[in-house]
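Q: Need coordinates for the below:
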Amino acid sequence: MTVPDDASQKSTEEIGEIVSTLHDAGEGHSPSVRDIIKRLGQASFGALLLVPAMIIATPASGIPGLPTVCGLIIALIAIQMLTGRDHIWLPDWVMERRIDGDRFERALDFLQRPVGWIDYLSRPRMTWLLRWPMVLPLQLVCVFCGLAMPFMEWVPLTSSIAAIAVCLVAVAFIADDGLLALAGVAVAVAGAAAFIQLAGHMIAGVFG
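A: Here you go, the predicted structure:
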């Protein structure tokens, strides 16, 4: 069956608009999470899930504490998707957290090329994976990745791997692309394995 091009185009336009909106939110100052959420307005849950994941998938993951905050945001959004809420809620201490403006802008510049790849790769396919009840494990993967990020922050690169997994699943939600969702699950499994192995080496180095 041939998939209409406009469905793919709509999804990639939404992703491009997200990056553009984030640029506007961070222009000239250090934006808070509240600033970013307000700018995004009535964005879909998939889009809201994608934003913190995209940030941690960039070198911005090196900002101390940022993987923890973004991980908790990812987990909270995914939990609300699981429970069927129709709008996002985040606690005030998360909403008031600010991101360094210069690093934020550099992270967004870093995303320009990946957004182009998404434009090329994503399209509606294997959509049954994104329908209830098959979508539930995908949402749980996002919860798991988000909750793991505060621990992964202490092991270099692993929080970015988890963020890439969430990015793939979030884009799958936006583009209705089950194949990207499967890729996200595979990356999440690889990230968990890498974290366990690297954390084991670090512990052995301390106590060995």
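Q: can we go C-alpha only for contacts and neighbour counts from here?
A: Will do.
Q: got a list of contacts for the host helix or strand of residue 94?
A: In this assignment (DSSP states H and E), residue 94 forms part of helix 92-95. Residues from elsewhere that reach helix 92-95 (Cα atoms under 8 Å, 6 or more residues apart in numbering): 32, 33, 34, 69, 73.
Q: residue contacts, the third one?
A: So that's residue 34. 95, 96.
Q: Within the helices and strands, which one has it?
A: Per DSSP H and E: helix 33-40 holds residue 34.
Q: Name the residues of the helix holding residue 94 that come out as buried.
A: Judged by neighbour count (16 or more other Cα atoms under 10 Å), helix 92-95 contains these buried residues: residue 95.
Q: From residue 63, how far out is residue 196?
A: Separation of residue 196 from residue 63 (Cα to Cα, to the nearest Å): 22 Å.
Q: And this one, please, so the two structures can be compared:
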Amino acid sequence: MDDRTIGLSRAPAAESAPQASAKPYANSRRTSVLLREYMANLDQPKASLGSLRDALGDRGFGILLFIFALPNLIPVNIPLLSAVLGAPLVLLAAQLTYGRHKPWFPDWLARQSVSRANFDAVVNRALPYLERAERWLRPRLSVLLSWTGERVIGLGLLVLTVVLALPIPFGNWLPAFAICIIGLAMVEKDGLAVLAGFAVGAFSLVVAGTVVIGLLKAFLLLLSGISA
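A: Prediction:
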């Protein structure tokens, strides 16, 4: 009887072991793999923001922050690029500050789409950077990425995204770089990289503030010259 009791008590533990190991395996898939799968399974001529959000699941915040900030790092002067891409970034940062676990977009924004060719071009440009970062990033100081920590991160990102959206000459590259770092760090639960991203972000605010002050001084000097 004791042997049968022991055998029965061990059976559930043996059956539950594969279930316990399955979840970490599913969550261990890299974001770059998810993006490649999304592109491979996309059977529409356009990629919508809503479908991309759904494919990324709980990694949506980090990778969408990365994707929307990355084009600002391209050394090509595209008018109003930072303002157009800055609006979704501000919305994502505000939702993080509020405490949402997954990104939400209004229906009209979720339906916004780009052609398959343009989407593939952006993602294929982003993937090498993403895969390189995935080799360096790993779970560290994960307490900074708790629910409360992510709200604080969202508040800091809100400041950076607003600065990014403003038409400040030479003031967009550094905030975009900081947002990219923080976005990827959130995906990989790397609190140390989050701190590095905010260090870059703090420096970007100093640069942006210096540019704005310089422009204001130049404007006031011009006004004084005209009035004289």
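Q: ok so, going back, would you mind getting the angle between whichever helix or strand comes after the helix holding residue 34 of the first structure and helix 33-40?
A: Once the chain leaves helix 33-40 of the first structure, the next helix or strand it forms, by DSSP H and E, is helix 45-56. Helix 45-56 of the first structure runs at 130 degrees relative to helix 33-40, counting by axes from the mean of the first three to the mean of the last three Cα atoms, to 10 degrees.
Q: coming back round to it: highest neighbour count among the contacts of helix 92-95 of the first structure?
A: For these, the largest neighbour count, defined by other Cα atoms under 10 Å, is 26 neighbours, found at residue 73.
Q: which residue lines up with it in the second structure?
A: Superposed on the second structure with TM-score structural alignment, residue 73 of the first structure falls opposite residue 88.
Q: ok, residue 62 of the first structure - how many residues close by?
A: 16.
Q: what's the average distance of the helix holding residue 94 of the first structure to the second structure?
A: Mean deviation of helix 92-95 of the first structure relative to the second structure after superposition (mean Cα distance after the TM-score superposition for the first structure): 5.1 Å.
Q: any idea how far the aligned residue in the second structure for residue 53 of the first structure lies from residue 82 of the second structure?
A: For residue 53 of the first structure, the aligned position in the second structure is occupied by residue 69, per TM-score structural alignment. From residue 69 of the second structure across to residue 82 of the second structure, the span is 8 Å (Cα to Cα).
Q: Report how many residues lie close to the equivalent of residue 141 of the second structure over in the first structure.
A: The equivalent of residue 141 of the second structure in the first structure is residue 126 (alignment by TM-score structural alignment). Using other Cα under 10 Å, residue 126 of the first structure has 15 other residues around it.
Q: Now do the contacts for the most centrally placed residue in the second structure.
A: Geometric centre of the second structure, nearest residue: residue 65, 2.5 Å, by Cα atoms, centre = their mean. By Cα under 8 Å, 6+ apart, the contact list for residue 65 of the second structure reads 89, 92, 179, 180, 183.
Q: which residues does the third one contact?
A: Taking Cα under 8 Å, 6+ apart as the contact definition, residue 179 of the second structure lies against 65, 66, 69, 157, 160, 161, 197, 201.
Q: Where does the aligned partner of residue 116 of the first structure in the second structure fall, secondary structure wise?
A: The alignment partner of residue 116 of the first structure in the second structure, by TM-score structural alignment, is residue 131. Residue 131 of the second structure belongs to helix 116-136 when assigned by DSSP H and E.
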